[in-house]
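> Please find the sequence and the predicted model below.
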Amino acid sequence: MLNKQSPLPMYYQIEENVKQRIANEEFKRGEAIPSERELSESYEVSRMTVRQAITNLVNEGILYRRKGRGTFVAEEKIAQPLQGMTSFTEDMKSRGMKPESRLLSLQIKTAPAEISQKLHLESSSQVVKIDRIRYADQEPMAIETTYLSVRKFPDLTEDIVKKSLYDYIEKDKGYTIEKATQMIEAVIAGEKQADLLGVEAGQALLHIERNSYLSDGSPFEVVISDYRADRYKFITDMFRG
């Protein structure tokens, strides 16, 4: 299986072999691969060598670790176009996936200074703060915190939040959502984030901050999300000139 006479390092040969076994569907997407001990025995190398290969594959997004459960083959990443503005619910439904939300908390509180500024509120204004975990086909995809003005949306309930906020805003409240400004950067999962998303601490996440606007130009929400980088990627078209 491995060529110990080759100048290629053992860990690199293991990486390529694991990739081939995934391509051949010997290791299936979404399923666990053998443990480090089992792999070290089958490849006849040290566990340290296997660990280096597995860590490299995790860093590439080919594998991912689930705390207390082992190492799994990553599913195909969900490609999210940067053009157009959809809610998580709309996006997952368009892909034939079942969206769900687990509500962690719904609070009315005084808006933090940065949120007040982004929502064009006075410093003493109150906001609804919604913390949710977003699921697709029962798999956690993102941790999401949403801020909305209490004055603009005074009748938000847990039932509304568990469904689609955008449906509520456009169909129930009669507003027209027009655009958003979005910032994306890479971050590392802390212990709490990792536990909520079912991944290992230290795994890469996509940190997204969105400021959304209605058709009259007024900002209506600030959304701060951490998406699993092993399950999500963003794509965009670019034109020269």
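Happy to help now that I have it.
> alpha carbons only for contacts and neighbour counts from here, please
Will do.
> what ranges do the strands span in this structure?
Per DSSP state E, the chain carries strands over the ranges 63-66, 70-73, 78-81, 99-110, 126-136, 139-149, 177-188, 204-214, 219-228, 232-235.
> can you redo these as TSV with distance to residue 167 and mean neighbour count?
Converted to TSV, the strands of the chain look like this (distance: least, Cα to Cα, whole Å; neighbours: other Cα atoms under 10 Å):
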stretch	distance to residue 167	mean neighbour count
strand 63-66	34	21
strand 70-73	35	20
strand 78-81	20	14
strand 99-110	14	16
strand 126-136	16	21
strand 139-149	15	22
strand 177-188	10	14
strand 204-214	14	20
strand 219-228	14	22
strand 232-235	24	14
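> Please compare the first structure with the one that follows:
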Amino acid sequence: MLYKKVMQDLKSRIDSDEFKIGDILSTEKELIEHYSVSRITIRKAVDELVKLGLVEKKQGAGSSVIGKTMTGSMSSLRSTIEYMAESGVNLEYQVAEFTLIEPDEEVAKTLNISKDEKVYFIRRFKIINGIRAIYEDSYMPAAMFPQMNIMSLQGSKYHYLENELDFEIDGAIQDFEAIMPDKHICEILDVSPNTPIIRLLSVGKLKDGRIFEYTKISFKPNTYSYKHYLKR
């Protein structure tokens, strides 16, 4: 659809150095002339940017840039909040579930523990510029975190591990897959069940070799991206 092409181009311009947070987009008339499209097309495109939490419309004041797409680098392991500092976006954490469970075979094998050992199951949503953009399910060995509580998870997990528990994180093995979202993910991220989304599988490892987390992260389309520069 034409309005989506316009939205994608505007989104790319917002994410580039052309705009800073707080800048005002071109007027509706200027956008119509620039893209040679109708007023309805421009309005639909801007409305999509509003839904992504990148633009805010104010009566009589035009549309202002309030955020940029968060971009993670595959060259180093960093928390979402560390990426946020570079992207100029507002990030909130919402802990939806925090329970002690028995791991299934997949989780136990990934964490390198027996099925008899308990793990914490943590479901969190990350809200970027007021939009639920990231759906995160984590499994962490309970024996490694005897004092973990819900308050520990209302911010960066990496900050909690490194600064409060003095753990030394070595890195993570990460893999990407395309999935069809289930009903709950569709409701939380406001996506269609017919729209494939990207899911990141991350297995975090400490410098002493222990696996400290197995996390499955699903992303709302167009709100988060990964980039990697490959040297030849």
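Okay, I see it. What you are looking at is a predicted structure, and each value in this text was computed from that prediction instead of being measured.
> just so I know, which of the strands of the first structure lies nearest residue 25 of the first structure?
strand 70-73 (10.3 Å; Cα to Cα).
> Quick one: list the elements packing against that closest one.
When contacts are defined as 3 or more Cα pairs under 8 Å, 6 or more residues apart in numbering; DSSP states H and E, strand 70-73 of the first structure sits against strand 63-66.
> could the strands of the first structure be laid out in TSV, adding distance to residue 91 of the first structure?
Written out in TSV, the entries for the strands of the first structure read as follows (distance: least, Cα to Cα, whole Å):
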stretch	distance to residue 91 of the first structure
strand 63-66	24
strand 70-73	24
strand 78-81	8
strand 99-110	9
strand 126-136	10
strand 139-149	12
strand 177-188	16
strand 204-214	16
strand 219-228	14
strand 232-235	12
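> which stretch among the ones you listed comes nearest residue 10 of the first structure?
Residue 10 of the first structure sits nearest to strand 63-66 of all those, at 18.3 Å, using Cα to Cα.
> what's in contact with the closest one?
By Cα atoms under 8 Å, 6 or more residues apart in numbering, the surrounding residues in contact with strand 63-66 of the first structure are 54, 57-58, 71-74, 198-200, 230.
> picking up where we left off before, for the strands of the first structure, which one sits closest to residue 48 of the first structure?
Each of the strands of the first structure was scored for nearness to residue 48 of the first structure using Cα to Cα, and the closest is strand 70-73 (15.4 Å).
> counterpart of residue 91 of the first structure in the second structure?
Structural alignment (TM-score structural alignment) places residue 91 of the first structure against residue 83 in the second structure.
> That match: what's it in contact with?
Contact partners of residue 83 of the second structure, counting by Cα under 8 Å, 6+ apart, are 70-72.
> Verify the stated contact: residue 206 of the first structure with residue 185.
Yes. Under the contact definition of Cα atoms under 8 Å, residue 206 of the first structure touches residue 185, with a separation of 5.9 Å.
> Any figure for the gap between the one residue sitting closest to the centre of the second structure and residue 168 of the second structure?
When Cα atoms, centre = their mean is applied to the second structure, the residue found nearest the centroid is residue 134 (4.0 Å). Distance, residue 134 of the second structure to residue 168 of the second structure, by Cα to Cα, to the nearest Å: 25 Å.
> repeat for residue 232 of the second structure
Residue 232 of the second structure is 31 Å from residue 168 of the second structure, where distance means Cα to Cα.
> So which of these two has more stuff around it?
It is residue 168, of residue 232 of the second structure and residue 168, that has more neighbours when counted by other Cα atoms under 10 Å, with 14 against 3.
> thinking again about what came up before, who's in contact with the counterpart of the residue nearest to the centre of the second structure in the first structure?
Correspondence of residue 134 of the second structure to the first structure, assessed by TM-score structural alignment: residue 142. Residue 142 of the first structure makes contacts with 133-135, 197, 225-228, as judged by Cα under 8 Å, 6+ apart.
> I'm done for today, thanks for sticking with me.
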